[in-house]
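[1] sequence first, then the predicted structure, then my questions.
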Amino acid sequence: MKKGMILSIISAICFGLVPLFTKIVLSMNYDVIAIGFFRFLGLGIFSACMIKIKKVPLKLDVSILPSIALDSFFQVLTLILLSTSYLFIPTGNATSLHFMYPIFVFLILYFYYKNHFSKVQWIALILSILGILFFIDFGNMNNGIGMLIAIVSGLTYAIYMVILDKQGLAALNPFVLAFYACIMEVIVLGIIGIASGSFSVTVNGLTIVSLIALSALSIGGTLLLQVGTRLIGSGMASLFCLFEPLTSLFCGWFLLKDPILVTNILGCILIFAGIFLIMKPKKRRR
């Protein structure tokens, strides 16, 4: 249990660092399709190397390939939707709305899979979502289309996490799962990128370093999330993933000198309170 929590938190921290390097690469005229392509390409190459080194068999039951394809589809769709929402509303607001996805994870598990959650888990979810709301600048929420797209990106990511958990994908070797998923994702993004001219970009030292960093963070975030989901389930993992916006907030303040508002601090307190409830050991009955 504790191992799954820790791995999910580290995964969230890795993903929380992604926006920092994404901003650098975007400033070099790369778009989200190109960035996603290179992120998944790096993850796929790393997974292939680890499979070779560890001599892990690549053979999979053919019946599970549709689930991997479906999960890959929702991961790519999330990437495209979230990035599209940036065109309509501020990035911070879009990201905050996207991080409403734990609600969708809980609702899918509760209504579709008939999972039951304890009162503590529901309270933790409510506290965490209230915390996310404190990150939203409602003064800049004047575009309904952008808000809707950002929220839908949270729904598609929730579906990705639930499929990972409920279709048995998290039980697979993480390197093998990442390898097959990345093949599908790179092909799809490659086709979209060629059609849209996303690869007509310049390359320099800073871009290469940033792309390598993005790939490394994607490697850590994706693989650790898979193992964490296997150990504690998608519902619990989705709550610990809320360390991602906290990491982004801290990095923006520490490295980019972005201001931290009082509402941000209140949001952090609520999220930490929710996570603390989940992590707090239960008292044994005498």
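    Looks like it came in fine. No experiment lies behind these values; they were computed from the predicted model shown. Numbering: from 1, shown residues only.
[2] could you use CA atoms for every contact and neighbour count after this?
    Noted.
[3] residue ranges of the helices in the stretch 1-150 of the chain, please?
    Assigned by DSSP state H, counting those that start in this stretch, the stretch 1-150 of the chain shows helices spanning 2-26, 32-54, 65-85, 91-98, 101-107, 119-133, 144-166.
[4] looking at these, which is nearest to residue 213?
    helix 2-26 (7.2 Å; CA to CA).
[5] contacting residues around stretch 103-118?
    125, 129, 154, 155, 158, 159, 161, 162, 234, 235, 238 (CA atoms under 8 Å, 6 or more residues apart in numbering).
[6] what residues sit buried inside it?
    Residues 103, 104, 105, 106, 107, 108, 109 are the ones in stretch 103-118 that count as buried (16 or more other CA atoms under 10 Å).
[7] take a look at this one as well, against the first:
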Amino acid sequence: MRKGLVCAVLSACCFGLLPILGKLGFAHGLDSTRMLQYRFVIGALLLAAWFAATRREALRISPAGLLKTALLGGLISPVQSTCFMLSLETIPAATTSLILYFYPAVVTLLGALIHRQRIGRRVGLSLVLVTAGCALVFLDAFMREVALAGVLWACVSMAVFSVYMLLVQRLMRGERPLTFSLYVIFFAALAFTLLRGLPDPGSVTPAQAGVALALGLVPTVLALTLLYTAIEAVGSAYASIFSTMEPVTTVAAAALLLGEPVFARQLAGAALIVAGIVLPNLALLRRQARVAPG
């Protein structure tokens, strides 16, 4: 149990460092698409090597699974990732991350519209909390006169990611999660390589190489493998609760490593978003606890 919870927290922290690494990449002269190419290529190579050494069956995927991952990794993931990085070019990392975390509310609303699912009182309260949190984040951004283009890119990234999550829920049925993730990353790597071509090794500085390796390792390979280890050990509900460490990590790391100022409105918005994500998962855990003795 303890190992699973530690893995969930570490996974969220690894994901939360993505905006920080993106900012560092910009500071060292890398552009958005090149950083994303490095992230997915290095991530795909490291994951494939790890699977080949530890669980070779994870490398096998059905033709149908290959088509699904090609859609997600070759088309939707590059669009979402590019919009996310473009937002980082002009607005603080913490603001980008907190805007992205409006996606649970959007996914819930879209799911209710598409599948005609009833939204209960607890989920409704969760939506109100997340929406209020994001409203504070937007208010903070506009009061500080943050670049409107960056805010718009973050909103597009959040909207595309919401659609992506709905598609993942549908397309991953019957597929092995780790295998599915590997091929999504592989097709994203292929898409960015076709877009940008192979980089000239002689033009890559040591600092750029360090950022590239960190992007492939920390918010990609480590984040993903730790997440699935956590889900395997404690279940998706606990893993979801501790995923709220992601925006918290981004806000803290942005202040400590990038020197971004932290304002009361931003902290209040982050707290409401975290509360809105945790609330429905706590309810799920209580139901599971009641059912378990039987």
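    Great, that's in hand. Here the structure is a predicted model, which means the values were calculated and not measured.
[8] got a TM-score for the pair?
    Scored by TM-score structural alignment, normalised by the length of structure 1, the superposition of the two chains gives a TM-score of 0.80; 278 aligned residues with a CA RMSD of 3.5 Å.
[9] closest one of the contacts of stretch 103-118 of structure 1 to residue 247 of structure 1?
    Closest approach to residue 247 of structure 1 among these (CA to CA): residue 238, at 15.2 Å.
[10] so which helix or strand takes in the closest one?
    helix 205-240 (DSSP states H and E).
[11] sorry, back to before: adding distance to residue 186 of structure 1, write the helices of the stretch 1-150 of structure 1 out as CSV.
    Output for the helices of the stretch 1-150 of structure 1, formatted as CSV (distance: least, CA to CA, whole Å):
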stretch, distance to residue 186 of structure 1
helix 2-26, 18
helix 32-54, 6
helix 65-85, 10
helix 91-98, 23
helix 101-107, 25
helix 119-133, 32
helix 144-166, 17
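[12] what's the closest of those to residue 256 of structure 1?
    Residue 256 of structure 1 lies closest to helix 2-26 among the helices of the stretch 1-150 of structure 1, at 8.5 Å (CA to CA).
[13] what about residue 68 of structure 1, how many residues nearby?
    22 (other CA atoms under 10 Å).
[14] confirm for me that it is in contact with residue 170.
    No - in this structure residue 68 of structure 1 lies outside contact range of residue 170 using CA atoms under 8 Å: 10.4 Å.
[15] and for residue 135 of structure 2, the neighbour number?
    The number of residues packed near residue 135 of structure 2 is 17, by other CA under 10 Å.
[16] correction: the previous question concerned residue 93 of structure 1.
    23.
[17] try residue 219 of structure 1
    Residue 219 of structure 1 - counted by other CA under 10 Å - has 25 other residues nearby.
[18] can you find the partner of it in structure 2?
    Aligned by TM-score structural alignment, residue 219 of structure 1 pairs with residue 221 of structure 2.
[19] distance-wise, check its match relative to residue 259 of structure 2.
    Per CA to CA, to the nearest Å, residue 221 of structure 2 is found 27 Å from residue 259 of structure 2.
[20] repeat that for residue 57 of structure 2.
    Note on residue 57 of structure 2: its distance to residue 259 of structure 2, by CA to CA, is 45 Å.
[21] before we move on, the earlier item: of the buried residues of stretch 103-118 of structure 1, which is the nearest to residue 12 of structure 1?
    Using CA to CA, residue 105 is the member of the buried residues of stretch 103-118 of structure 1 that sits closest to residue 12 of structure 1, with 16.1 Å.
[22] returning to what we had before: can you give me the buried ones in the helix holding residue 238 of structure 1?
    For helix 205-240 of structure 1, using 16+ other CA under 10 Å, the buried residues are 207, 210-240.
[23] contacts for whatever helix or strand comes next after it, please.
    Next in sequence after helix 205-240 of structure 1, counting helices and strands by DSSP H and E, comes helix 243-254. Outside helix 243-254 of structure 1, the residues that touch it by CA under 8 Å, 6+ apart are 9, 12-17, 19-20, 95-96, 99, 258-260, 268.
[24] repeat that for stretch 275-283 of structure 1.
    Residues from elsewhere that reach stretch 275-283 of structure 1 (CA under 8 Å, 6+ apart): 2, 5, 120, 121, 124, 128, 239, 240.
[25] on that earlier part again, any quick PyMOL command for the buried ones out of the contacts of helix 243-254 of structure 1?
    To isolate the buried ones among the contacts of helix 243-254 of structure 1 in PyMOL, judged by 16+ other CA under 10 Å, type:
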select buried, resi 9+12+13+14+15+16+17+19+20+95+96+99+268
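[26] which residue lines up with residue 151 of structure 1 in structure 2?
    By TM-score structural alignment, residue 151 of structure 1 lines up with residue 155.
[27] does its match touch residue 100 like I think?
    Yes - at 7.0 Å, residue 155 of structure 2 and residue 100 qualify as touching, with contact defined as CA under 8 Å.
[28] burial of residue 152 of structure 2, as a residue count?
    Residue 152 of structure 2, neighbours per other CA under 10 Å, totals 16.
[29] alignment lookup: residue 48 of structure 2 to structure 1.
    Counting by TM-score structural alignment, residue 48 of structure 2 lines up with residue 48 in structure 1.
[30] contacts only, for residue 38 of structure 2.
    Residue 38 of structure 2 makes contacts with 189, 212, 213, 215, 216, as judged by CA under 8 Å, 6+ apart.
[31] make it 6 Å
    residue 212 (CA atoms under 6 Å, 6 or more residues apart in numbering).
[32] need the max-distance pair from the contacts of stretch 275-283 of structure 1.
    Taking CA to CA, no two of the contacts of stretch 275-283 of structure 1 sit farther apart than 2 and 128, at 19.4 Å.
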